[in-house]
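J.: Pasting the sequence and the predicted model now:
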Amino acid sequence: ERKMRKVILVSMLVCCFGAGKVQGMMVYNFGGECDIDFRVNDSVYIDDNSAEGPTTVNLLDGGLIAYFMKVSGDSVFNMYGGWAGGDLEFYDHSSGYICGGVRMSDLEIWDNSRLTIAGTGFNYPYGTHQNTTGYLTGTLSNGEPIATLFYIHDSATMTLVPEPATLLLLGLGVVIWTRRLYPPKLSAGSIP
């Protein structure tokens, strides 16, 4: 009976303190498009389907990905909102677009993959960045801050672009500036 008590006690201690969190992986590889506006308590793997082609996954407001994400094989990940808790990794010619949401960990871009980030106030200049490592800060297009380590390797690129409203204002400024430099010519019969 004493031996049985020890076995039960040890079993309880192992169950209470020794068991770690079990983490699964949600795999998207059906060759279509999917919106995540719900909670995913697993890691996410996005890959292409040889028969159906690349897969596109969009993280939207209300969506949450608890652990890391891996995008591979010409597939696409777009982050318009939501919350991503782990590393975001791009491999094998995959691509991504981030303009909103909250990022909590690192960005890794490998193997000719492309990532575009839209926003303002970045501590790196707008344009394409290759083969570098750093810490990116700024504000995404939806107003959320971004502060993340990034790693770019193997001919991969990260392109920082201004938010669309900034581009619109810039275009309007160019039109006004051009009109001032080259005012319309009045014809002989027109009234000034």
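T.: Received it, and whenever you're ready, just let me know what you need.
J.: When you work out contacts or count neighbours from here on, use the C-alpha atoms and nothing else.
T.: Noted.
J.: The lengthiest helix in the chain: how far from the chain's middle?
T.: Ranked by number of residues, the top helix in the chain under DSSP state H is helix 164-181. Distance, stretch centre to chain centre, for helix 164-181: 29 Å (C-alpha atoms, centre = their mean, to the nearest Å).
J.: Can you give the contact residues for it?
T.: residue 141 (C-alpha atoms under 8 Å, 6 or more residues apart in numbering).
J.: For stretch 136-147, buried residues please.
T.: Buried residues in stretch 136-147, counted by 16 or more other C-alpha atoms under 10 Å: 137-141, 145-147.
J.: Quick check: the two most widely separated of the residues you listed?
T.: For these, the farthest-apart pair by C-alpha to C-alpha is 141 and 147; their separation is 14.0 Å.
J.: State the distance from the spatially most central residue of the chain to residue 144.
T.: Of all residues in the chain, the one closest to the mean position by C-alpha atoms, centre = their mean is residue 98, 4.2 Å from it. Here residue 98 is placed at a distance of 11 Å from residue 144 (C-alpha to C-alpha, to the nearest Å).
J.: follow-up on the earlier one: give me the buried stretch members for the longest helix of the chain, please.
T.: Per 16+ other C-alpha under 10 Å, helix 164-181 contains no buried residues.
J.: what's near enough to touch residue 104?
T.: 83-87, 148.
J.: just to revisit the earlier point, OK, contacts around the residue nearest to the centre of the chain?
T.: 78-80, 115-118, 140.
J.: Among those residues, which ones are in strands?
T.: Members of the contacts of residue 98 lying in strands (criterion: DSSP state E): 78-79, 115-118, 140.
J.: Just the closest of these to residue 40, please.
T.: Nearest to residue 40, judged by C-alpha to C-alpha, of the ones in strands among the contacts of residue 98 is residue 79 at 14.5 Å.
J.: My guess is that closest one contacts residue 56. True?
T.: No. Using C-alpha atoms under 8 Å, residue 79 makes no contact with residue 56, being 10.9 Å away.
J.: adding another structure so you can compare the two:
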Amino acid sequence: MKTGKMTNCLLLVFLIVTDSTKADFTLRGNEQLTFNWQTINGYLYNTSRVFIVPNGHISYLRCYNYSTANMSGGIAVRINSYNYSTVNISSGSVSILAADDSSTINLSSGTVARIDTFGYSTTNISGGNISGNLYLNDYSNMNFFGGTFNGLLSNFYDFSTTTFHGKNFNCGSGLTLNGNRILGTGILSGQWLNGTTWSVNIMYNDPTATILIPEPATLLLFGFGAVMLRKKRL
């Protein structure tokens, strides 16, 4: 008697839609979608993924569970990440970007007008432009490695933590440095590690919030390592 083995396989669905106007979409399981039309709502669940490309225009995208949204162009009025979802933005324009729970946002390029963070979420900014307001709440974390700020007004609430990974920091009027922690409100300026200058207006800094800059020893070690690497190459 022959016996057969049945293997459960996940069916990977990859959709490409080119019509200019389509209905809302909902992705579940391991579904994938390349989005390049105009719609109002999008919902991601489980481990689904959406790729927002040029010509894509969505009013409200919600990401849940372990889903991923990748934006390489187009326009989004609002993107919200929940649970353990991830949002990666490498181009395009977002009016409101919000992270909650333990979700992660990575911004490497593009333009964002406003960022709101909640829960234990993590936001990593290595590039792009933030043109409006920044609000950190709860126990959320934000790491700045690069980017530009056009009139950015920053507000740090609750037990949030923000770290500026740069050098040559300057505390404007109203700001003081306690170890590697920034206290008070005012203009904080400096350079990213590639030498690009930046400045940010800290409008509200809750006593329980934490704003950090690298300790001088960290910067010295970084510089020393770079010198040793150059000598080794020579």
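T.: Done, it's in. Being a predicted model, the structure only gives us computed values, none of them experimental.
J.: one step back: Produce a ChimeraX select command limited to the buried residues of the contacts of residue 98 of the first structure.
T.: Restricted to buried positions by 16+ other C-alpha under 10 Å, the ChimeraX selection for the contacts of residue 98 of the first structure reads:
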select :78,79,80,115,116,117,118,140
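J.: and which of the contacts of residue 98 of the first structure is nearest residue 130 of the first structure?
T.: The shortest gap between residue 130 of the first structure and any of the contacts of residue 98 of the first structure belongs to residue 115, at 10.8 Å (C-alpha to C-alpha).
J.: Now do the same for residue 79 of the first structure: its match in the second structure.
T.: Counting by TM-score structural alignment, residue 79 of the first structure lines up with residue 125 in the second structure.
J.: Roughly how far does that match sit from residue 233 of the second structure?
T.: As judged by C-alpha to C-alpha, residue 125 of the second structure and residue 233 of the second structure stand 31 Å apart.
J.: go on, residue 25 of the second structure?
T.: Plainly put, residue 25 of the second structure is 53 Å away from residue 233 of the second structure if you go by C-alpha to C-alpha.
J.: neighbour-wise, which of those two wins?
T.: residue 25 (14 against 6; other C-alpha atoms under 10 Å).
J.: I'd like the contacts of residue 104 of the first structure as TSV, with neighbour count and distance to residue 68 of the first structure appended.
T.: Formatted as TSV, the contacts of residue 104 of the first structure follow (neighbours: other C-alpha atoms under 10 Å; distance: C-alpha to C-alpha, whole Å):
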residue	neighbour count	distance to residue 68 of the first structure
83	22	11
84	22	8
85	17	7
86	18	4
87	19	5
148	16	14
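J.: any idea how far the residue nearest to the centre of the first structure is from residue 68 of the first structure?
T.: Distance of residue 98 of the first structure to residue 68 of the first structure, given as C-alpha to C-alpha: 16 Å.
J.: picking up where we left off before, counterpart of the residue nearest to the centre of the first structure over in the second structure?
T.: Under TM-score structural alignment, residue 98 of the first structure pairs with residue 144 in the second structure.
J.: Residue 231 of the second structure: which element?
T.: Secondary structure assignment for residue 231 of the second structure, by DSSP states H and E: helix 216-233.
J.: Look at residue 187 of the second structure and say how many residues are nearby.
T.: Residue 187 of the second structure has 18 nearby residues by other C-alpha under 10 Å.
J.: To which residue of the first structure is it aligned?
T.: So, by TM-score structural alignment, residue 187 of the second structure is matched to residue 135.
J.: What does residue 111 of the first structure correspond to in the second structure?
T.: For residue 111 of the first structure, the aligned position in the second structure is occupied by residue 158, per TM-score structural alignment.
J.: Make sure its match is indeed in a helix.
T.: No. Counting by DSSP: H, G, I helix; E, B strand; the rest coil, one finds residue 158 of the second structure to be coil, located in no helix.
J.: Just say helix, strand or coil for the closest residue in space to it that isn't next to it in sequence.
T.: In space, residue 158 of the second structure comes closest to residue 138 once its chain neighbours are excluded; the distance is 5.1 Å by C-alpha to C-alpha, 6 or more residues apart in numbering. Secondary structure assignment for residue 138 of the second structure (three-state DSSP): coil.
J.: And residue 138 of the second structure, how far from residue 154 of the second structure?
T.: Residue 138 of the second structure sits 15 Å away from residue 154 of the second structure, taking C-alpha to C-alpha as the criterion.
J.: Which one's more surrounded, these two?
T.: residue 154 (22 against 19).
J.: Point out the other helices and strands that the helix or strand that contains that one packs with.
T.: Counting by DSSP H and E, the element that carries residue 154 of the second structure is strand 153-156. Applying 3 or more C-alpha pairs under 8 Å, 6 or more residues apart in numbering; DSSP states H and E, we find strand 153-156 of the second structure packed against strand 129-136, strand 197-205.
J.: Tell me which helix or strand comes right after the longest one.
T.: Using DSSP H and E, the helix or strand that follows strand 197-205 of the second structure in sequence is strand 210-212.
J.: In contact with residue 43 of the first structure: list those residues for me.
T.: 23-26, 65-69.
J.: will you turn those residues into TSV that also has distance to residue 2 of the first structure and neighbour count?
T.: Listed next are the contacts of residue 43 of the first structure as TSV, based on distance: C-alpha to C-alpha, whole Å; neighbours: other C-alpha atoms under 10 Å:
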residue	distance to residue 2 of the first structure	neighbour count
23	36	11
24	39	11
25	42	14
26	45	15
65	47	22
66	44	18
67	43	20
68	46	18
69	49	24
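J.: mind listing which of the residues you listed are in strands?
T.: Going by DSSP E, the strands hold 25-26, 65, 69 from these.
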